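**Q** The amino acid sequence is not available; the structure is as follows:
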């Protein structure tokens, strides 16, 4: 099974921001920046998680999503679960 790369996560995040949002700040340097500081609201985080679940055939419980405050936390959670499933 594959892993979620930084590039793929950022691509998904950019796609969920829509055309009206400036996504140029979504680079590898923002992995530890809270979603709220990136102007990524909870609905956008839910969209990101939903796309990841669909693409990687992985279920992410709501309780786990509540603890994901930065892109790195999403990346680490998903890749840990993918390793466990391998």
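**A** That came through fine. What you see is a predicted model, and the numbers here were worked out from it, not measured in a lab. Residues are numbered from 1 along each chain as shown.

**Q** from here on, contacts and neighbour counts on C-alpha atoms
**A** Noted.

**Q** Can you report how many residues lie near the nearest residue to residue 27 once chain neighbours are set aside?
**A** In this structure, residue 27 finds its nearest non-sequential neighbour in residue 10, 6.8 Å apart by C-alpha to C-alpha, 6 or more residues apart in numbering. Residue 10 has 19 neighbours, counted by other C-alpha atoms under 10 Å.

**Q** take a look at this one as well, against the first:
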């Protein structure tokens, strides 16, 4: 999963109005600073699970507080599943 893939997922789950916050270098910004609450993240995690065929533990998603951390989680799980 790339950062652009994650941006698309976040926009699909939270709506276009949030997309402005996703421009630029956001890898190390917290999801809270980007305007995403835990509900939006869980919805995004569900979409990632469907799209990538991985199971994301809720606690691990909650601990992944930045796009970089969430990408690392998803990519490690997809690599392990391959």
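**A** Noted; the coordinates are in hand. These numbers were taken from a predicted model, which means no experiment stands behind them.

**Q** sorry, back to before: where's the residue nearest to residue 27 of the first structure relative to residue 37 of the first structure, distance?
**A** 15 Å (C-alpha to C-alpha, to the nearest Å).

**Q** cool, residue 21 of the first structure as well?
**A** Distance of residue 21 of the first structure to residue 37 of the first structure, given as C-alpha to C-alpha: 14 Å.

**Q** can you map out the helices along the second structure?
**A** Under the criterion DSSP state H, the second structure contains helices at 3-14, 38-52, 58-63, 67-81.

**Q** what about stretch 35-50 of the first structure, start to end distance?
**A** Start-to-end, stretch 35-50 of the first structure (C-alpha to C-alpha) is 16 Å.

**Q** Specify, as a residue range, where it falls in the second structure.
**A** Counting by TM-score structural alignment, stretch 35-50 of the first structure pairs with residues 31-46 of the second structure.

**Q** The matching stretch: how far from the chain's middle?
**A** Centroid separation for stretch 31-46 of the second structure versus its chain: 7 Å, with C-alpha atoms, centre = their mean, to the nearest Å.

**Q** same thing with stretch 39-53 of the first structure?
**A** Relative to the chain's own centre, stretch 39-53 of the first structure is displaced by 7 Å; criterion: C-alpha atoms, centre = their mean.

**Q** which of the residues in that stretch are buried?
**A** Neighbour counts over stretch 39-53 of the first structure (16 or more other C-alpha atoms under 10 Å) mark 44-45, 47-49, 51-52 as buried.

**Q** what about the residue lying farthest from the centre of the first structure, distance to residue 79 of the first structure?
**A** Going by C-alpha atoms, centre = their mean, the residue of the first structure most distant from its centre is residue 86, 20.4 Å out. Going from residue 86 of the first structure to residue 79 of the first structure by C-alpha to C-alpha gives 11 Å.

**Q** who touches both of these two?
**A** Common contact partners of residue 86 of the first structure and residue 79 (C-alpha atoms under 8 Å, 6 or more residues apart in numbering): none.
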